[in-house]
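S.K.: sequence and computational prediction follow.
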Amino acid sequence: MTAPTERADAARNRLRILDAARRLLAADGFAELSLDAVAKEAGVGVGTVYRRFRDRPGLVYALIEDNENRFQEAFARREGATPAARERLRAFLHGMAELVEENRALLLLAEASAPAGRYHSAPFRRHHGQIVDLVAELAPGADAAYVADLLLMAYTPGLFDFQRTERGWDLDRIKRGLDVFVAGLGAAEDEGKGEGNAEGKGEGEGRTSSPG
């Protein structure tokens, strides 16, 4: 009977610690984030924080992964309610923009620590696979893996931060830019289908008018 209670307490403590870290990040930025400060904000012992996360990078990656899990759960709910591939891809890309915005400070730190690490991370591979599936459904003739790489470049932390801070673009502008790309993919596929139908019709008409 004791073990399940301990596991539940540990899970609650984890959520309290992550929520406390988010509050500190929002108020003071990453420079002021320390495990001691997080423990005080969360109302737990410092040892509890160190045992679970070991150091500040461990806490950072736990925050990123927790936000990623929330994003995936939200997208799964949206995906079930949106049958069209075009709208599902659009919803996914919009959700990704919101995810990067929420994690911007954390992702910038991760990018600075290991510039190429993003491309080998579990979230990047997961996002790439999801976009490949959606693009393949929306535009079967496209090189889905290459298109997925292009789309994911929009979420490179340094570029995204430059657009938000130096260029002063808001999130809606970034989403509208992604919409243009999705619309282009769908239009290219529709055009390809139309050309295929026209060619097929022409061949059929030719055969019909040929002497029997």
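M.R.: Received the coordinates, thanks.
S.K.: drop to CA atoms for contacts and neighbour counts, all remaining ones
M.R.: Will do.
S.K.: okay, now residue 44: neighbour count?
M.R.: When neighbours are counted by other Cα atoms under 10 Å, residue 44 registers 16.
S.K.: in three-state terms, label it for me.
M.R.: Using DSSP: H, G, I helix; E, B strand; the rest coil, the three-state assignment for residue 44 comes out as coil.
S.K.: now the nearest residue to it once chain neighbours are set aside: how far from residue 28?
M.R.: Excluding its sequence neighbours, the residue lying closest to residue 44 (Cα to Cα, 6 or more residues apart in numbering) is residue 13, at 7.5 Å. Plainly put, residue 13 is 22 Å away from residue 28 if you go by Cα to Cα, to the nearest Å.
S.K.: between these two, which one's more packed in?
M.R.: Each of residue 13 and residue 28 has its neighbours counted (other Cα under 10 Å); residue 13 has more, 19 against 11.
S.K.: alongside the first one, take a look at this:
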Amino acid sequence: MSRIELPVTGQAPPERADAARNRRKILDAAARLVAEQGPDAVTMNAVAHAAGMGVGTVYRRFGDVSRLLFALLDEDERRFQEAFLSGPAPLGPDAPADVRLRAFLHTLAERLVEQRAVMAVAEAASPGARYESGAYLTMHTHVAMLLRGARPEADAPVLAHLLLAPFVPSLFEHLTAREVPVDRIKAAIDALLGSGQNPVDQATGRSVR
């Protein structure tokens, strides 16, 4: 199967050493605030204070809280992209398109369950930022590519948006608050895809339906 290269989120020209150091200090400070006080504590002023620099530097580097929090998620996003672009099957290239699509959406659900709090604050700070971010554009391009392979008759670009639409932090906060486990969410994804596959609990080997 030939590999289609997709843009990786966060790609940019190499930074000057001082700019890279400032970026790292800001992200480390933001990560400490999230770990110690939760994502709601992340403001530009709080991050600047924690990083020991002027708030103007933080604004110039990231623009707003949403972009700062999305940048904080970027390292995990890069690992995720590497996995679905070039990693092993079923997420990576050496699997049929429909199998890869199912694995991709399952993994995306797991990531949202784990990171929903930070993602929720990032999205609330700038609701439209999701659709213009490199991460979303890459995911949309990837899902559309898989849909063209699995369902050639479908309107892949629009269907890709609709498949990704439920993967927002607010919905996963709602489901988690009602103690809906991730395996149940994955089973619902399979029903949405019409895969006909019976999800299995990886720990027990039993059906989760």
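M.R.: Sure, I can see it. Quick caveat, the model's predicted, so the values are computed rather than measured.
S.K.: please report the distance of the residue nearest to residue 44 of structure 1 from residue 114 of structure 1.
M.R.: From residue 13 of structure 1 over to residue 114 of structure 1 the distance is 29 Å, taken as Cα to Cα.
S.K.: helix or strand: which one has the aligned partner of residue 179 of structure 2 in structure 1?
M.R.: Here residue 179 of structure 2 is matched to residue 168 in structure 1, going by TM-score structural alignment. Under the criterion of DSSP states H and E, residue 168 of structure 1 resides outside all helices and strands.
S.K.: what's the separation between residue 168 of structure 1 and residue 161 of structure 1?
M.R.: 10 Å.
S.K.: more neighbours: which of those two?
M.R.: Neighbours per residue (other Cα under 10 Å) separate residue 168 of structure 1 from residue 161, with residue 161 holding more: 20 against 11.
S.K.: give the buried residues for stretch 31-46 of structure 2.
M.R.: Under the neighbour-count criterion of 16 or more other Cα atoms under 10 Å, stretch 31-46 of structure 2 has 31, 32, 33, 34, 39, 42, 43, 44, 45 buried.
S.K.: I should have written stretch 70-83 of structure 1 there, sorry.
M.R.: If you call a residue buried by 16+ other Cα under 10 Å, then stretch 70-83 of structure 1 has these buried ones: 71, 72, 75, 79.
S.K.: same check, this time on stretch 130-150 of structure 1
M.R.: Buried-residue list, stretch 130-150 of structure 1, by 16+ other Cα under 10 Å: 131-139, 142, 144-145, 147-149.
S.K.: mind checking the longest helix of structure 2?
M.R.: Counting residues, the longest helix found in structure 2 (DSSP state H) is helix 97-125.
S.K.: right, and residue 124 of structure 1 touches residue 116 too?
M.R.: No. Between residue 124 of structure 1 and residue 116 there is no contact under Cα atoms under 8 Å: 11.2 Å.
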